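Undergrad: Pasting the sequence and the predicted coordinates here, then a few questions.
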Amino acid sequence: MKKYGFLATLALTAMLAACGSQDEETGSKSSSEAANSEVQTTVEEKIVTDQLGREVTVPGSIDRVVTGGILPYFSTWYVATNSTKEIVGMHPNSYNAAKNSVLAKISPDVLKADTSFVQNGEVNVEELMKINPQLYVEIATDEKSIDKISEAGIPVVAVKAIDAAAAEPLATFNSWLTLTSQITGTTERADRFLDEGKKVQAQLDEQLKDVEKQDKPRAMILFMHNDKSITVGGKNFFGNQWLNATGAIDVAENDVTGKKEVNMEQIYAWNPDIIYITNFTETQPDDLLQNKVSGQDWSQIKAVQDGKVYKIPLGIYRWFPPSGDAPLMLKWMAQKNHPSLFDYKIEDEIKTYYKDFYEFEISDSEIQSILNPSSDAAKY
């Protein structure tokens, strides 16, 4: 297989060298300054196999990582390593999630990340070079970015999203943690997460085993939304797996694969009992419950009539895609779907999890910010 390593030419090597002498506050250096720096070579390198099956040569010790279109990955790095200081650059959409997350308080270094290398929705390689990444992590479907960054001599690790582990969130996140562990040599936190996820799912399965199909709520995932467009999630997407795992029926699973734009007539035909709204849209439950959206009448939908419209939480990252908070997502959604079966207090579950897993004493106000995330987190 083709190997991707450091720069093939001395000139480009000089541009990217001297990473250790960067200004830690700004995390960036101009290409001209980099070119004049003393060339440094790595003491140790390793080869990892990314999720496209590519062998990628990476430094044995990494302290400058940039993350692109695989938006949750910065939080994956934190879960695996207990640190975000290595994340020196990230996609602007990731940064908005980070800025509005509890992770910004647990590990404030995450807010030092540079976002200027993404311009007009694309990676600007010249700006990226100024950040001097030792490693770039990109979503596996963005072949254009993977190729042009690799050609610039920066090691690129490709990570799959919905096509990893059949879009099963816990298994997908575990695959990301496993890859990160291979890169960093850290395994303890990854193993703990996997064990916790399995334990929580087993608990839910036990509670839900006697629930008949007709007693399961019919739910819909509102993935993206505004007054001009309605996009829902369906089969082979994270929402479908969350709903199946927590005792609900996905109303879109027979009509939608992945995500799809639909109209209100389709929503009326589905008439879901519950609507879950992701953090990839600024829409809040009150926008539907109070019928605020111009040109759309949500008042006819059963979920709206019954007041069962919920914004999916945002903890160390958005809870809809895979994240370190996945066991909490399971508990939260299971309780919304079957409140009589799951009578725990979700606030207590969050407090215990954050103390045990992240060693963070989370406050009541921070818990409320998780459960009631700002629309700002969805802004580009």
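TA: Received the coordinates, thanks.
Undergrad: only C-alpha atoms for contact and neighbour calcs from this point on.
TA: Will do.
Undergrad: need the helices for the stretch 201-350 of the chain, in chain order.
TA: 238-245, 264-270, 285-289, 302-305, 326-337, 346-358 (DSSP state H, counting those that start in this stretch).
Undergrad: With respect to Ser374, which of these lies nearest?
TA: Of all the helices of the stretch 201-350 of the chain, helix 285-289 sits nearest to Ser374, with 11.6 Å by C-alpha to C-alpha.
Undergrad: which other helices and strands contact the closest one?
TA: helix 302-305, strand 309-311 (3 or more C-alpha pairs under 8 Å, 6 or more residues apart in numbering; DSSP states H and E).
Undergrad: Save the helices of the stretch 201-350 of the chain as CSV, and put in mean neighbour count too.
TA: Output for the helices of the stretch 201-350 of the chain, formatted as CSV (neighbours: other C-alpha atoms under 10 Å):
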stretch, mean neighbour count
helix 238-245, 22
helix 264-270, 13
helix 285-289, 18
helix 302-305, 19
helix 326-337, 22
helix 346-358, 16
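Undergrad: returning to what we had before: go through the helices and strands packed on helix 285-289 and name the closest to Asp273.
TA: helix 302-305 (4.4 Å).
Undergrad: Please, where are all the strands along the stretch 151-300 of the chain?
TA: With DSSP state E, counting those that start in this stretch as the criterion, the stretch 151-300 of the chain has strands at 156-159, 218-225, 230-233, 249-250, 259-262, 274-277.
Undergrad: ok, and here's another one to check against it:
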Amino acid sequence: MQHLVGMHDASWQAMYDGILGEIFPSAIDIPHNVATNSFAPNVESVLALEPDLVIQWGDNGAAIIDPLENAGLKVAALKYGTQDDVARWIALFATALGRPDRARELNSPISAALKTLSAVGRSAPKPAPKILYFNRFEGGLKVAATGSYNDFYIKLVGGQNPASGPHGAPGTGMVGVDIEQVLSWDPDIILLGNFDAAMPDDVYQSAVWRDQTAVKTRRVYKVPLGGYRWDPPSHESPLMWRWLSMVAFPQQQPFDLGAEVRTSYKRFYNHAPTAAQLAQILWLKANGASSGYRQFHA
């Protein structure tokens, strides 16, 4: 963290809400007023931090990069959306920090996990459960449609995404939908992302959703929040893949996800989470009334 002098507010919020702020308490004090919600840079704030390198999204147009470069800042532009993109980020950051060995240390286990979970997904029971991911639930519904990262990992573990394909949501990526559309899909499993505060009880207690299969079978889950949100692609994604596989197919061979989190976090952050931190990461209380979640208490 000693190399990081500023960050976007959304990243800071995830760190504050999750356990990264506990692992690295000084990170809470890192300035996070460097850009708007749409990533338009606050150039004055960035210049005040005197950074050697600024990381910015490279696929959102020149309007969010040019002001930084015009101010004389060195900018690395990142492409976003896939696990391959993450591997390239890790390699880029490791090179910038003079630690190419660190890139190999982080990327090799991700590649191995992808092979393992691909095999698990191919052997998953059929028919595949319909798994619907909500990027936003409060104040308007937004789901992961065709081409989204969430669509990728739903299919990876052996599920099907009703918001994807010819009968799915219109458009690609994160798409706004109405309640009637979701009711017509009738998902078997509902995932609530970490980009708003919606919890399983909000769904269970609503008369709007009570006839949905996922509600009647108690299969609504809040996605874990670790060092970062597990929803989008990151170095923690293999943990998300395994968690979702266990949620979707609780009858499969038992797996100690807690032990895997501890091993991974030791590699990522040189920190083994406590029992209380594991409970926080996995939302054991919020997901406690959902079907099959006892397996994560082991």
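TA: It's in. These numbers were taken from a predicted model, which means no experiment stands behind them.
Undergrad: Can you pull the TM-score for these?
TA: Scored against TM-score structural alignment, normalised by the length of structure 2, the superposed chains reach a TM-score of 0.87; 280 aligned residues with a C-alpha RMSD of 2.1 Å.
Undergrad: Output the helices of the stretch 201-350 of structure 1 in a markdown table, with distance to Phe320 of structure 1 appended to each entry.
TA: Converted to a markdown table, those look like this (distance: least, C-alpha to C-alpha, whole Å):
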| stretch | distance to Phe320 of structure 1 |
| --- | --- |
| helix 238-245 | 7 |
| helix 264-270 | 21 |
| helix 285-289 | 16 |
| helix 302-305 | 19 |
| helix 326-337 | 8 |
| helix 346-358 | 16 |
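Undergrad: between those helices, which gets nearest to Ser31 of structure 1?
TA: helix 346-358 (37.3 Å).
Undergrad: what's the mean gap between that closest one and the aligned bit of structure 2?
TA: With mean C-alpha distance after the TM-score superposition for structure 1, helix 346-358 of structure 1 departs from structure 2 by a mean of 2.7 Å once superposed.
Undergrad: chain center to that helix: distance?
TA: 19 Å (C-alpha atoms, centre = their mean, to the nearest Å).
Undergrad: and that helix, what does it pack onto?
TA: helix 326-337, helix 364-371.
Undergrad: so how far does the longest one sit from its counterpart in structure 2?
TA: Going back to what we said before, that points to helix 326-337 of structure 1. Averaged out, helix 326-337 of structure 1 is 1.0 Å away (mean C-alpha distance after the TM-score superposition for structure 1).
Undergrad: That helix vs helix 346-358, what angle?
TA: 170 degrees (axes from the mean of the first three to the mean of the last three C-alpha atoms, to 10 degrees).
Undergrad: which strands and helices sit next to helix 326-337 of structure 1?
TA: helix 188-208, helix 238-245, helix 346-358.
Undergrad: What lines up with Gln277 of structure 2 in structure 1?
TA: Aligned by TM-score structural alignment, Gln277 of structure 2 pairs with Glu366 of structure 1.
Undergrad: How about Leu244 of structure 2?
TA: So Leu244 of structure 2 corresponds to Met333, using TM-score structural alignment.
Undergrad: do Leu183 of structure 2 as well
TA: That one, Leu183 of structure 2, aligns with Tyr268 by TM-score structural alignment.
Undergrad: nearest to Pro133 of structure 1, of the helices of the stretch 201-350 of structure 1?
TA: helix 346-358 (26.5 Å).
Undergrad: ok, and the closest non-adjacent residue to Gln335 of structure 1?
TA: Phe342 (5.2 Å; C-alpha to C-alpha, 6 or more residues apart in numbering).
Undergrad: Relative to Gln207 of structure 1, how far out is the one you found?
TA: Shown here: Phe342 of structure 1 relative to Gln207 of structure 1, a distance of 8 Å by C-alpha to C-alpha, to the nearest Å.
Undergrad: can you check Asp287 of structure 1 too?
TA: 33 Å.
Undergrad: Grab the nearest non-local neighbour of the match of Leu244 of structure 2.
TA: Nearest non-adjacent residue to Met333 of structure 1 (C-alpha to C-alpha, 6+ apart): Thr246, at 6.3 Å.
Undergrad: What separation is there between that neighbour and His225 of structure 1?
TA: For Thr246 of structure 1, the distance to His225 of structure 1 - C-alpha to C-alpha - is 24 Å.
Undergrad: neighbour count winner among the two?
TA: Between Thr246 of structure 1 and His225, counted using other C-alpha atoms under 10 Å, Thr246 has the larger neighbour count: 24 against 19.
Undergrad: What residue in structure 2 is paired with Phe117 of structure 1?
TA: Looks like Phe117 of structure 1 aligns to Val34 there (TM-score structural alignment).
Undergrad: Ok, Ser175 of structure 1 next?
TA: Ser175 of structure 1 maps onto Arg88 in structure 2, by TM-score structural alignment.
Undergrad: Give me the neighbour count for its match.
TA: 15.
Undergrad: which residues touch it?
TA: The contact partners of Arg88 of structure 2, by C-alpha atoms under 8 Å, 6 or more residues apart in numbering, come to none.
Undergrad: if we can go back for a sec, enumerate every residue touching the match of Leu244 of structure 2.
TA: 242-243, 246.
Undergrad: a markdown table for the residues you listed, including distance to Glu361 of structure 1?
TA: Shown next, in a markdown table, are the contacts of Met333 of structure 1 (distance: C-alpha to C-alpha, whole Å):
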| residue | distance to Glu361 of structure 1 |
| --- | --- |
| Trp242 | 27 |
| Leu243 | 30 |
| Thr246 | 27 |
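Undergrad: Can you tell me the closest non-neighbouring residue to the match of Gln277 of structure 2?
TA: Glu366 of structure 1 sits nearest to Val102 (C-alpha to C-alpha, 6+ apart), 7.0 Å away.
Undergrad: Against Arg122 of structure 2, how distant is the equivalent of that neighbour over in structure 2?
TA: In structure 2, Val102 of structure 1 lines up with Ile19, judged by TM-score structural alignment. Computed with C-alpha to C-alpha, the distance linking Ile19 of structure 2 and Arg122 of structure 2 is 33 Å.
Undergrad: And for Glu22 of structure 2?
TA: According to C-alpha to C-alpha, Glu22 of structure 2 and Arg122 of structure 2 sit 38 Å apart.
Undergrad: Just tell me what Leu257 of structure 2 corresponds to in structure 1.
TA: Using TM-score structural alignment, the equivalent of Leu257 of structure 2 in structure 1 is Ile346.
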